[in-house]
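1. here is a sequence with its predicted model. Questions after.
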Amino acid sequence: MNPEIKSHFPILNQEVNGHPLVYLDSAATSQKPTPVIAALKEYYEFDNSNVHRGVHTLGNRATEKYEGAREKVQQFINASSTQEIVFLRGTTTAINLVAQSYGRANVEEGDEIVITYMEHHSNIIPWQQLAKERGAVLKYIELEEDGTISLENVRAAITDRTKIVSMVYVSNVLGTMNPVKEVAKIAHEHGAVMMVDGAQAAPHLKIDVQDLDCDFFAFSGHKMVGPTGIGVLYGKKHLLEAMEPVEFGGEMIDFVGLYDSTWKELPWKFEGGTPIIAGAVGLAAAIDFLQEIGLDEIEKHEHHMAALAMDKMGAIEGLEIYGPKDPAKRAGIVTFNLKEVHPHDVATVLDMSGIAVRAGHHCAQPLMKWLDVTATARASFYLYNDESDIDRLVEGLRSAKEYFSDVF
């Protein structure tokens, strides 16, 4: 990866607690490059207006940028139409929309919803609530010992009663890259639809929703060098057309009478209220930035970083790494624990050296239970990290181990 990439991220050019910042928390949120920051600034300084309804110049310019961003997202994930691209607040909102709209209309008592133990809470709770409401059965695909899933276990879990299969593409804890294309094929053989949580995949992998043949795909802008508050739901057109909105108000309506109303066509019927205009503008700039570098190059870089980190961290006695041992099976996420030291304490000591990692259950408590831990520490790498960041992390972990050995 080009070493000059880091220079595009102004936030990284600072000291934290007297040390140069090493940011290893991109799985939670990524940092923003100057082109994205500039796009947001330019929009607010020159184009800020509401979209669609106005006929004045600013309104037209804002509309062009907003709908232009939709076209950019369509091309980014290779959707067949802009009508399949819905702008929402993020992955969480997108999954909830599918559960509340498609799920309520199609899941009945005794039907099955199939997920995995490695899901983020955002891809568990909506299905729990739907199952309770509809009297459905929520089933979990068993994991292999290394935190991967086998297609054998997928076939064992999905039956002719299954209506929805929802699965993370890349685990935010284990880094596991799931075979969602193959799972979608199995789901379709049983008449089920496939929902993919792509929050950790879209920033790091080249996405082709037509090749994956998933029915729904969700991701968030803030994890892919874009702004917070903007996300995308992709859905196959015929499914979205049959779905009812779950949020009502301005912008999403066609005609409003005293006792009845009709909705706009796709995708606007799902975008009630003033849209996330600046967020869409920033997301478009983020896509431009990532594509200029190349998603293939980003994926290659992250595999290298994960392999190097696992190798160097694995040499620290008493440090356990979770997830696939083969770096080719995981994204740039390395989750770990230091023996007899709480991960929050590890993260605090690292922060004193200017190293930012995440500690806790990572919104994946069922997975923590499966791992038989209460919490873990997580280092997540992105395109702006380099080998020196890994060296700083390993040095910090050795210092943390030494410090707590002295304390205890």
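-> Looks like it came in fine.

2. rest of the way, CA atoms for contacts and neighbours
-> Will do.

3. helices or strands up against the host helix or strand of residue 347?
-> Under the criterion of DSSP states H and E, residue 347 resides in helix 343-352. Judged by 3 or more Cα pairs under 8 Å, 6 or more residues apart in numbering; DSSP states H and E, helix 343-352 is in contact with strand 358-360, strand 376-380, helix 387-407.

4. please compare the first structure with the one that follows:
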Amino acid sequence: MNPLRHVFCAASVVTLATALVPAHAQGVIKIGEINSYKAQPAFLEPYKKGMELAVDEINAKGGINGKKIELISRDDNANPGDAVRVAEELISREKIDVLAGAFLSNTGLALTDFAKQKKFFYLAAEPLTDKIVWSNGNKYTYRLRPSTYMQVAMLVPEAAKLKKKRWALVYPNYEYGQSSVATFKTLLKAAQPDVEFVAEQAPPLGKVDSGSVVQALADAKPDAIFNVLFGADLSKFVREGNTRGLFKDREVVSVLTGEPEYLDPLKDEAPNGWIVTGYPWNGVKTPEHKAFLDAYQAKFKDYPRLGSVVGYSAIHSIAAGIKKAGGTDTEKLVAAFKGLQVDTPFGKISYRAQDNQSTMGAYVGKTKNDGGKGVMVDYVYLDGAKFQPSDDEVKKMRPAD
């Protein structure tokens, strides 16, 4: 055989073999991320920026165990079926190593079930429904953000201090809204047995008829209101409520409203004195938050929203898990996340072994209209580890892995 031909053939085989090796085996770790970018841009555009900042930081330090991170994001059209279809494509075509994302609770639950069926690691960064770590929980799914239960449990002590007997409830009619209200009723009734729930309004997500909702709440003459609306629904509700005097001399407790994503768009309509969970980005002075804030502002020339913190912390969680596991093998990664500790802009968090829920907390405070801009005041950071059911209760709610 011609020696040159032999060398050429050998080189061709090597080239072909290299082409057939998956990208992640050549030094890249692929994170497949799915979210409702078109449907929920207020939260998810900052969220994506937070992820990008984390990827840049990790890669600038040499990656994870010598491998760089590549982030591949896809839109799920706010549809559970589309979320699963995109997840399939990310695994089969893009050969991703881990799956992350989801914003809406229904898409998060779809991906939770997908992870179980495919035995594929999934970090639910944002969806809040308790089912992700309890009734629908599985060993392959972990969740970063404080759950519906945790955030409501942070607000209930403040609601009970108001000593208001007649409460009205308003929430989007899907999993997140329904579970928020169910938890609020249970926990407030336990703290204040004489409480009454005199009205409920549950408009479809993104389709609130604010006039009829506000009128129905006003007709019930409640002493206080528990609100779970967010995004454009919240803006319409606040505007109509202000116009009709719904909030005058009436206490409001509201999940998520203190997040800049939802508070900033209210501008001069921002309410005073609502008790909320949120993120007072310009008032947090801890060293870990200052480092994050400085880096974020330097890169994007903008201030972070809560989504920025969640996206950033999700990528750093995955990186910490892979480093601890020594790679991206699913079973090793699942084991590594049990009790995993991660440094975030909100301080150190850990992923609970009993239900795969992180201990990330939230800020609780009050809204203030400060010269035509909504801000959070009188806030305190509450550690998520302190707002969980007992281990025995978790065992009853969560199927065995």
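-> Done, it's in. Predicted model, so just to flag it, every value in this text is computed and none were measured.

5. can you give me the TM-score here?
-> Once superposed, chain against chain, the TM-score is 0.34 (TM-score structural alignment, normalised by the length of the second structure); 184 aligned residues with a Cα RMSD of 5.1 Å.

6. ok, back up a step: buried set for the helix holding residue 347 of the first structure?
-> Residues of helix 343-352 of the first structure classed as buried: 343-344, 346-351 (neighbour count, 16 or more other Cα atoms under 10 Å).

7. so after that helix, what's the next helix or strand?
-> Assignment by DSSP H and E places the next element after helix 343-352 of the first structure at strand 355-356.

8. from the buried residues of helix 343-352 of the first structure, pick the one nearest residue 37 of the first structure.
-> residue 351 (25.8 Å; Cα to Cα).

9. what about the closest one, distance to residue 389 of the first structure?
-> 13 Å (Cα to Cα, to the nearest Å).

10. and what of residue 184 of the first structure?
-> Residue 184 of the first structure is 37 Å from residue 389 of the first structure, by Cα to Cα.

11. hmm, back to that, for the buried residues of helix 343-352 of the first structure, which one is nearest residue 368 of the first structure?
-> Using Cα to Cα, residue 343 comes nearest to residue 368 of the first structure of these, at 12.9 Å.

12. OK, contacts around the closest one?
-> The contact partners of residue 343 of the first structure, by Cα atoms under 8 Å, 6 or more residues apart in numbering, come to 337, 359-360, 375-377.

13. again with residue 392 of the first structure
-> 22, 355 are the contacts of residue 392 of the first structure under Cα under 8 Å, 6+ apart.

14. the second structure: strands as residue ranges?
-> 28-35, 68-75, 98-101, 122-124, 141-143, 166-170, 196-201, 224-227, 251-258, 275-278, 341-344, 347-350, 362-369, 374-382 (DSSP state E).

15. save these as a markdown table, and put in mean neighbour count and distance to residue 86 of the second structure too.
-> What follows is the strands of the second structure, written out as a markdown table (neighbours: other Cα atoms under 10 Å; distance: least, Cα to Cα, whole Å):
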| stretch | mean neighbour count | distance to residue 86 of the second structure |
| --- | --- | --- |
| strand 28-35 | 24 | 8 |
| strand 68-75 | 17 | 7 |
| strand 98-101 | 25 | 11 |
| strand 122-124 | 27 | 14 |
| strand 141-143 | 29 | 17 |
| strand 166-170 | 21 | 33 |
| strand 196-201 | 17 | 34 |
| strand 224-227 | 24 | 33 |
| strand 251-258 | 25 | 28 |
| strand 275-278 | 28 | 31 |
| strand 341-344 | 18 | 28 |
| strand 347-350 | 18 | 29 |
| strand 362-369 | 23 | 31 |
| strand 374-382 | 20 | 36 |
